[in-house]
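Peer 1: Next comes the sequence, and after it the predicted model I'd like to discuss.
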Amino acid sequence: MNRPPHGPYQQPPRQGWPPHPPQPPAKSKAPLVIGILAGVLVLGAAGVAGVLYLGSHGDSGSEKRADRLPAACGNVSEAALAKARTTNPNGRGSSERKLAGGTRTTCAWSQTKGVDGSGLRNTEVIVFQDNENAGDEFERIVAQNMANTQGTPQQKPLDGLGDQATAVLVESKSAFTEMSVVVRADDNVVEVDISGWDAGFFGNDRPDVAELEAAARGLAEEMIAKL
């Protein structure tokens, strides 16, 4: 009887059954790492964008003050001030002085928090009453506005407002913009200055010029009508 040679017992493989099933190749972790990094970058960018947006759209107004302004400042209505987006009276920026040639009154307003929106606006109305040289004063104020070095002043006449009326627009290299309307009616001269900028998506934008002009003209009309 023939016997197999001595040695460890070996069982022949079963047909159709490989002794060790093939192992799947190891998956690379690179896509997962890249995905995590991309997510972090997106969240970081979104966070920065959110901070910039909230910063530019923050309410720049202050709580409503009860400052008393000179009597002549009451010639303009709350509605006209709301159109200029400056309903907060600024007593520190307002004054009244008797001059040799009449009376000079300065009225100032800023933004009210929660009322006048984002961006920045400031309004100043200067009134020269009973000025013997009102014509010369009008020309002096217009020339002073045209000499503004913060930008390139542009002047245009305004019809239907007092005896003489001119608007001067100054746009700076930044978003800061100033609109001045100067009016003479008899021996009174009124200068209305509205300045500021609008909130853009991530920064400041220039205000709409037509909006500024309409607001400044409205204040000038009300002031002149009651002098």
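Peer 2: On my side now, so go ahead.

Peer 1: C-alpha from now on. contacts and neighbour counts both.
Peer 2: Will do.

Peer 1: which residues touch residue 176?
Peer 2: Contacts were defined as C-alpha atoms under 8 Å, 6 or more residues apart in numbering; by that measure residue 176 touches 195, 196, 197, 206.

Peer 1: Against residue 113, how distant is the residue nearest to the last one when sequence neighbours are not counted?
Peer 2: Same thing as residue 206. Counting by C-alpha to C-alpha, 6 or more residues apart in numbering, the nearest residue to residue 206 once its immediate chain neighbours are dropped is residue 175, at 4.4 Å. Residue 175 sits 21 Å away from residue 113 when distances are taken as C-alpha to C-alpha, to the nearest Å.

Peer 1: repeat for residue 219
Peer 2: For residue 219 relative to residue 113 (C-alpha to C-alpha), the value is 21 Å.

Peer 1: what about the two, which has more around it?
Peer 2: Here residue 219 and residue 113 are compared on neighbour count by other C-alpha atoms under 10 Å; more neighbours surround residue 219, at 25 against 17.

Peer 1: Doesn't that one lie inside a helix?
Peer 2: Yes. For residue 219, which was evaluated using DSSP: H, G, I helix; E, B strand; the rest coil, the result is membership in a helix.

Peer 1: okay, pairing it with this:
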Amino acid sequence: MHQPPQGYGQGPGQGPPPGQGGQPGYGQQPGYGPPPGYGAPGGPGYGPPPGYGPPMPGYEQPPKKKKTGLIVGLIVGGVVLLGLGIPGGIFASEYYSSVGKAPVSEQPPTECKVSPEALNKTVTNSFQGTRENEIKAGDIVTKQVGCSWSAPDGDNVHDRTLQVMVYRHEGTDAQERAAKSSVGSAAPSERQQQVQGIGEKAVLVSLDTDSAFSGAELRFTQGVYVVLVTYKGWDKGFFTNSPIPPAESAEAAKSVGAELAKNLPR
């Protein structure tokens, strides 16, 4: 039912998320049974009024109405209700299925160190692992460390991820190369805003779309480092998914970015 939104790649340790762009999760429908008053066919007996004896000769009682139509109606009604109950069970199973993941056993490296308090606020406190890479071009070296977190296992609403990418420039003119790195993005300029107080240069980029997919990305430079903090996803609902409130996404990205900037070597 869930399909990943178009145009967004996978982050470190994170597979393609289900959701809108995809279809919503579903909640549990109330149980279906026969409506009140539907019991055995027929109702209270209706005999002849008091004081009336047997019919006169030649006047037989009219044949009793057959209950076949009522029985068939009840059967058809039961089949319809059963048919409605099956999708309801499927929707309930989908809605109550976890969108979170159990944490991996390893701990985040120093470059990705984020406090439990900040992670709890983002509802992504289940660490999903680290990815490292190194790019060399002569004396120019760039090392990459990527970390990701998801909602905890058992959370069936907050289909969100937090991803951190830390680039460390080494070799000739490392700090100058980091300072010249672009912290903008391909997003329209109205979706970007300068942020003060985080690193030496920081930009917050809105990832909100016309679907439920939403989020924010903070990009900043500090010393020989270039850091990207991406917070994205949606909240699963009964019939439709809901985007993360923009203010919540922005605050999550900025709070995590501020901690990373404080912990990075200067």
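Peer 2: It's in. In this text, all values refer to a predicted model and were calculated from it rather than measured experimentally.

Peer 1: how about CSV for the contacts of residue 176 of the first structure, with neighbour count, distance to residue 91 of the first structure and secondary structure added?
Peer 2: Shown next, in CSV, are these (neighbours: other C-alpha atoms under 10 Å; distance: C-alpha to C-alpha, whole Å; DSSP: H, G, I helix; E, B strand; the rest coil):
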residue, neighbour count, distance to residue 91 of the first structure, secondary structure
195, 20, 18, strand
196, 19, 19, strand
197, 20, 23, strand
206, 19, 27, coil
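
Peer 1: Under the alignment, what does the residue nearest to residue 206 of the first structure map to in the second structure?
Peer 2: Following TM-score structural alignment, the counterpart assigned to residue 175 of the first structure within the second structure is residue 212.

Peer 1: Is that match in contact with residue 236, as I believe?
Peer 2: No. Under the criterion of C-alpha atoms under 8 Å, residue 212 of the second structure makes no contact with residue 236, lying 9.2 Å away.

Peer 1: More neighbours: which of those two?
Peer 2: Here residue 212 of the second structure and residue 236 are compared on neighbour count by other C-alpha under 10 Å; more neighbours surround residue 236, at 28 against 23.

Peer 1: Please pull up the equivalent of that one in the first structure.
Peer 2: When the first structure is aligned by TM-score structural alignment, the residue opposite residue 236 of the second structure is residue 199.

Peer 1: Double-check that match against residue 60; I have them as touching.
Peer 2: No. With contact defined as C-alpha under 8 Å, residue 199 of the first structure does not count as touching residue 60 (10.3 Å).

Peer 1: who touches both of the two?
Peer 2: With contacts defined as C-alpha under 8 Å, 6+ apart, the residues shared by residue 199 of the first structure and residue 60 are 118, 119.

Peer 1: Tell me the first helix or strand C-terminal of the longest helix along the first structure.
Peer 2: For the first structure, the longest helix by residue count, based on DSSP state H, is helix 30-56. For helix 30-56 of the first structure, the following helix or strand on the C-terminal side (DSSP states H and E) is helix 78-83.

Peer 1: After superposing, tell me the mean distance of that following helix to the second structure.
Peer 2: Its matched residues in the second structure lie on average 1.8 Å from helix 78-83 of the first structure after superposition (mean C-alpha distance after the TM-score superposition for the first structure).

Peer 1: which part of the second structure lines up with that helix?
Peer 2: Mapping helix 78-83 of the first structure onto the second structure (TM-score structural alignment) gives residues 116-121.

Peer 1: contacts for that stretch?
Peer 2: With C-alpha under 8 Å, 6+ apart as the criterion, stretch 116-121 of the second structure contacts 125, 252, 255, 256.

Peer 1: Let me see the contact set for the residue sitting furthest away from the middle of the second structure.
Peer 2: Here the centre of the second structure is the reference, and by C-alpha atoms, centre = their mean the most remote residue is residue 57, at 78.5 Å. Contact analysis of residue 57 of the second structure by C-alpha under 8 Å, 6+ apart lists nothing.

Peer 1: helix/strand/coil for it?
Peer 2: If you use three-state DSSP, then residue 57 of the second structure falls in the coil class.

Peer 1: Perfect, I'm done here.
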